[in-house]
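*Asks:* I'll drop the sequence and a predicted model, then ask my questions.
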Amino acid sequence: MVYQRTHTWLYSLKDSLQPLKPHLTPLVCPEAIEQLDSVSSYFPDAIASTYGFEYRLQPSAPVVDFAFQVTETGREILAGLNPHTRLSEEFSKHPVWQQIQKFCGEWADPSSLLHYFISDLWLEFDSKLDGDTSTNNIPIPGLFFGVTSPPDNSGISFNYSWIWEQAMPSLLGTPLPPALEKKFIDCIKRLPPRTSIFQVGMMFSRTVEAIRLCLVGSPSELLPYLKEIGWTGQLAEVEKLVNSLSGCVDGIILDLDIGEQIYPRIGIEGIFLTRYQACVNGQWESLLDYLTSQGLCAKETKDALLKYSGYSLVKCLRDRIYVRGLNHIKLIYQSGQPLASKIYFGAMHQPLSKIPGRSAETVSTEDATKQERGDADPIESAVTFLLTARNSEGWWIDFQLAAGLSDEWVTGYVGTMLANIPDTRVPKAVSTAWNLLNSRRHRANGKWGYNRLPPGDADSTGWVLQLAYAIGESNSERARQAMQSLAAHQRSDGGICTYESEESIRAFIHASPEIGFAGWCGSHTCVSAAIAALPEYRFQLQDYLRSTQQNDGSWLAYWWQDPEYVTALAAEVIAACYPNSDCITNAVAWGMNRLNSQGFVATSDRPSGSPFATAWCLRLLILRRQDTAVQAAIAKVTNWLLAQQQPNGSWISSARLQVPLPDDLNPNKFNQWIYHGTIQGSLVFDKHCVFTTATVLQALHRSL
């Protein structure tokens, strides 16, 4: 008998998944939908807002495994700590769910290391392949927990021993078997220096006694690591697969099953940085074409998958915005066995009421249709996306580093980009942003930083001060204090450094004494150009900016992969003082050369066009818009950017933040960046797309 939900919650996950069914039916059979209904009916709607589906491409099967992400709210429900929403009593009687409840309770406890080291959970429920879609027994999941480092102000030193000493015993209700623990510890201790653990999993629903370890890093380190830990498969075959797949994706994750030995079957995941942006710039189509050419995906399946992604407003369950997207693919390799392939796709939602300025009642079916077909005004749609993208407190957040997500720097930047947009919703939004930033007063010098944890820096402070000028707060006590603090960042060569001194940032990242900080504490053109936008520094920094222009007309950034960012900023500052300067002419000529025939800037990570780099190039060209050739280029670039806007109003993640080694004076010669890393030497994208979208929005506002 299928479990019926109790009076303690009104909606189940089954209700949440109803809007997705029309998009699943072209891929899965009716029996799989029934099974999905059966499993999802066990859980309250409030437990999750992000869902995932695992689909077997080869060998093909018209079923999906179902998963959902557990964050803070879901954690409280699973732990039995939510006074209003609880699971059925059946869960408290089942040994597996008893351990999950205990595990989530420990994760919720601030006195436990799990509270700081675990970012989220995914619960995955396998589909039944025998045709039995009934659920007479409570469903048993596989559990994956995300691994992160704690905030540096927690006083907790980071290593991985907590996984085998606390997390796994809590999850299993018993210490790991000695032989498994020994092998697991050996695998952890042999991790290459630039490889990190993405997730750790335990498949309660399967009989294999192993721990799933998901590793992110460079294939050049991961492949030798396989042999070092005793994997006995054919490394040459795996290397060939990885090299072939790497040309179609942004990064690789390696999945291992660790028992008393390394199991022969491994997973090779191909991921994109823009996970929920559907088929962007043909990337997903190219990847699925590759799988089809290898006999790993049927053409009709490829076509159905490409149609799955989308965006819709659903007037049910308190009115929600649903975003559907393809996430990643996995190749399953075992020596002597046929290669298998899977694709992971999903959906996330949030209440429509979270869009500031628009209540659920004001959104009609006509509005929803307009959003679906992309007929909305591009500026209005971009503003709507940015307002919706704020967190519950009102911050814009983006970029994931060891210190966490950035809120102060990103909010200052996005607020600055929004401030002059002619939309009635903007003044309140940017005023809220300033009030939040103004409330952060824990630094004695009045500066702002990446977020509240690290020392204040000149770049973050400069962008917040630009916001203050834009909304008339430049004479406030806080703005004046921050402006005075910037004086200590100016170096003898005239430029502005990011960090005033090495002591505070050295302590924050726990750097060893032999590491120098000449790079992070030296003059930076990208930071200087941002500071030069402030009236107090506009003339002071002219000589420095002129002296650092390259022979080709560009400027090189310290913290950014894209020279368009710093070149446009520097050129705008010089143009404000000397509009006819040769510096501007040379910079615009360089910008024209950066564009391809279709009107976009191609980068190594976005060969089909980077909206972020292209938008900054557009701002650069506008400085010479009276030139006929430049006018034509501006029109082409503008049209290209408009065509790239996503149905939800955003542009794909393409702002490439680089975090050089502290002593690196010229990171543009560094070629060993860690994608998705969190520490120095990492290359990080704005995964929430707010940085890119704000940049494109401002560029289009200036060009239209």
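*Replies:* Yes, it's here. Residues are numbered from 1 along each chain as shown.
*Asks:* could you use CA atoms for every contact and neighbour count after this?
*Replies:* Fine.
*Asks:* Three-state assignment for Phe158, please.
*Replies:* Under DSSP: H, G, I helix; E, B strand; the rest coil, the three-state class of Phe158 is coil.
*Asks:* can you get me a residue count around it?
*Replies:* Here the number of neighbours of Phe158 (other CA atoms under 10 Å) works out to 15.
*Asks:* for the closest residue to it other than its chain neighbours, give its distance to Gln371.
*Replies:* Residue nearest to Phe158 in three dimensions, not counting chain neighbours: Ser149, with 6.3 Å by CA to CA, 6 or more residues apart in numbering. Between Ser149 and Gln371 the distance is 39 Å, computed by CA to CA, to the nearest Å.
*Asks:* equivalent analysis for Glu31, please.
*Replies:* Applying CA to CA, the value for Glu31 to Gln371 is 32 Å.
*Asks:* higher neighbour count, these two?
*Replies:* Neighbour count, other CA under 10 Å: between Glu31 and Gln371, Gln371 has more, with 20 against 16.
*Asks:* the strand or helix carrying the more buried one - contacts with which helices or strands?
*Replies:* If you go by DSSP states H and E, Gln371 is part of helix 365-373. Judged by 3 or more CA pairs under 8 Å, 6 or more residues apart in numbering; DSSP states H and E, helix 365-373 is in contact with strand 310-314.
*Asks:* tell me which strands and helices the strand it packs on is in contact with?
*Replies:* strand 320-333, helix 365-373.
*Asks:* would you mind finding the most buried of the ones you listed?
*Replies:* strand 320-333 (a mean of 22; mean count of other CA atoms under 10 Å).
*Asks:* I'd like the next helix or strand past that one.
*Replies:* According to DSSP H and E, the helix or strand after strand 320-333 is strand 340-351.
*Asks:* what sits up against that following strand?
*Replies:* Residues from elsewhere that reach strand 340-351 (CA atoms under 8 Å, 6 or more residues apart in numbering): 49-59, 296-297, 318-333.
*Asks:* here comes the other one, which I'd like you to weigh against the first:
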Amino acid sequence: MIWPLEQTFDRIRSDVPGALVTPGAWESVLGAARRLPRAISCAYLECRLGRDAAEVDLGASVMAAEGPILLAARPTGLPSSGEEATIWGRVQELTRVWTDPASPLHARVPVMWLELDSGEITRGRLMPSVLLCVDPSLPKGAASPDAIGHGLADCAPSLQAALSALSSEPLAPAARADLHRCFEALPAGGRIVHVGFMVTRRPTVLKLFAAMDREQVLDYLGAIRWPGSLGEAASLVDTLGAGPDTFRVDLTIGETLLPRLGLEFASRRGADPDRRALIDRCVEHGICTPEKRDALISWPGSKREVIPGYGRAVRLSRWIDMKIVHRPPEPLEAKAYLGFMLHLSLL
């Protein structure tokens, strides 16, 4: 069952902390949510945690079963021409390929995320980047990761199909070599779980999210010839990566692999001591304000909701993911992803 994202927004409004989402930012993301096609199962608000950092991005997910809905729909008020129309034409072409049972994307990708930057939605434009989950085991209840191939040969057909749909330009040779190396150097048990396509950039910028154990990160960065400082990466992992045994390494490939590095922490639903400890460390390092820490702690949870015209109660769930971004020479940045969704629940 899919509820319009605007309807879900109506039900989380009273729960959204003002320290994280200002009234102006809320109006911007709500305006974007009202325009999106009715194919969205869950969403998140991407919040910066530093002082005077008020930008809020919007992410919206489309499950494979909802692909045909997205294919048949267009955002409300989409211009008939121009850059916004071009970007959405590419998204629809990707969706057409994804929903084709003969496409490698159909079997490999269980969910697609549309990511909308605050700068564009503040201007009233829907200019999404696309994030594909390339790990079919990731959704709850799917097969074990060990039962699925995660190497370059397993993922390359899907990546090529996505790139062909989203970009008119092939990857530059250096970018392609870096992409291959990021797959081939994966440590034992490691896997690329998401690949992002920032299609508004020229050339298209790729984002890779590699899941691995903490002690594997530095060797992996060395193996892929990451151009940043391994000493700074080691300090980042030691000071802010303590807690969870596994997290995701966020890498960026433009014309070549870039020195930007992110550490992404997916938290458990409900009480999570690791998440609280990470937030406290962010405050200690000056990359999260105490007010935003308190707001984050209040966000996770769930409650029953009644949807008018629908005979059964549903549950509204809220959760947090975190990311630390190292982008020299800029200072460290902490981000939180306030996730939320309406879903059927017997309890």
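*Replies:* Now that the structure is in, tell me what you want to look at. From a predicted model like this one, the values you see are computed outputs, not experimental measurements.
*Asks:* now stretch 182-195 of structure 1, how far from the centre of its chain.
*Replies:* Distance, stretch centre to chain centre, for stretch 182-195 of structure 1: 26 Å (CA atoms, centre = their mean, to the nearest Å).
*Asks:* what of stretch 113-120 of structure 2?
*Replies:* With CA atoms, centre = their mean, you get 10 Å for stretch 113-120 of structure 2.
*Asks:* which residue numbers in structure 2 go with the biggest helix by length in structure 1?
*Replies:* The single longest helix within structure 1, with elements called by DSSP state H, is helix 628-644. With TM-score structural alignment applied, helix 628-644 of structure 1 matches no range in structure 2.
*Asks:* list the buried ones in that helix?
*Replies:* Val630, Gln631, Ala633, Ile634, Lys636, Val637, Thr638, Trp640, Leu641, Leu642, Gln644 (16 or more other CA atoms under 10 Å).
*Asks:* closest to Pro178 of structure 1 out of those residues?
*Replies:* Gln644 (54.0 Å; CA to CA).
*Asks:* about what we covered before: which one of the buried residues of helix 628-644 of structure 1 sits closest to Thr232 of structure 1?
*Replies:* Closest to Thr232 of structure 1 out of these is Gln644 (45.6 Å), distances taken as CA to CA.
*Asks:* now for Ala389 of structure 1: what does it line up with in structure 2?
*Replies:* Aligned against structure 2 by TM-score structural alignment, Ala389 of structure 1 finds no counterpart at all.
*Asks:* Ala389 of structure 1 and Thr369 of structure 1: what is the separation?
*Replies:* Ala389 of structure 1 sits at a distance of 21 Å from Thr369 of structure 1 (criterion: CA to CA).
*Asks:* Gly270 of structure 1 now?
*Replies:* Taking CA to CA, one finds Gly270 of structure 1 at 33 Å from Thr369 of structure 1.
*Asks:* likewise for Glu380 of structure 1?
*Replies:* Separation of Glu380 of structure 1 from Thr369 of structure 1 (CA to CA): 16 Å.
*Asks:* what does Gly404 of structure 1 give?
*Replies:* As for Gly404 of structure 1, its distance to Thr369 of structure 1 is 37 Å (criterion: CA to CA).
*Asks:* and what of Phe508 of structure 1?
*Replies:* As judged by CA to CA, Phe508 of structure 1 and Thr369 of structure 1 stand 49 Å apart.
*Asks:* next one: Thr195 of structure 1
*Replies:* Counting by CA to CA, the gap from Thr195 of structure 1 to Thr369 of structure 1 is 45 Å.
*Asks:* and for Ala210 of structure 1?
*Replies:* Counting by CA to CA - Ala210 of structure 1 and Thr369 of structure 1 are separated by 48 Å.
*Asks:* now the strands for the stretch 51-200 of structure 2?
*Replies:* Using DSSP state E, counting those that start in this stretch, the strands of the stretch 51-200 of structure 2 run over residues 56-63, 111-116, 129-133, 191-198.
*Asks:* so where do the helices sit in the stretch 51-200 of structure 2?
*Replies:* 67-72, 83-98, 104-108, 118-122, 152-166, 173-184 (DSSP state H, counting those that start in this stretch).
*Asks:* any idea how far Glu66 of structure 2 is from Arg90 of structure 2?
*Replies:* Computed as CA to CA, the Arg90 of structure 2 to Glu66 of structure 2 distance reads 17 Å.
*Asks:* ok, now Val314 of structure 2?
*Replies:* Using CA to CA, Val314 of structure 2 is found at 19 Å from Glu66 of structure 2.
*Asks:* same check on His180 of structure 2?
*Replies:* Applying CA to CA to His180 of structure 2 and Glu66 of structure 2 gives a distance of 31 Å.
*Asks:* quick one, which of these two is more surrounded?
*Replies:* Glu66 (20 against 16).
*Asks:* aligned counterpart of the more buried one in structure 1, please.
*Replies:* Counting by TM-score structural alignment, Glu66 of structure 2 corresponds to Gly74 in structure 1.
*Asks:* tell me who's in contact with its match.
*Replies:* Taking CA under 8 Å, 6+ apart, one finds Ala46, Ile47, Ala48 in contact with Gly74 of structure 1.
*Asks:* so the first one: helix, strand or coil?
*Replies:* For Ala46 of structure 1, the secondary-structure state derived from three-state DSSP is helix.
*Asks:* which strand or helix spans Lys207 of structure 2?
*Replies:* strand 205-213.
*Asks:* residues of that strand that come out buried?
*Replies:* If you call a residue buried by 16+ other CA under 10 Å, then strand 205-213 of structure 2 has these buried ones: Val205, Leu206, Lys207, Leu208, Phe209, Ala210, Ala211, Met212, Asp213.
*Asks:* what sits closest to the counterpart of Leu258 of structure 2 in structure 1 if chain neighbours are left out?
*Replies:* Counting by TM-score structural alignment, Leu258 of structure 2 corresponds to Tyr263 in structure 1. What sits nearest to Tyr263 of structure 1 in space, not counting adjacent residues and going by CA to CA, 6+ apart, is Asp257, at 5.6 Å.
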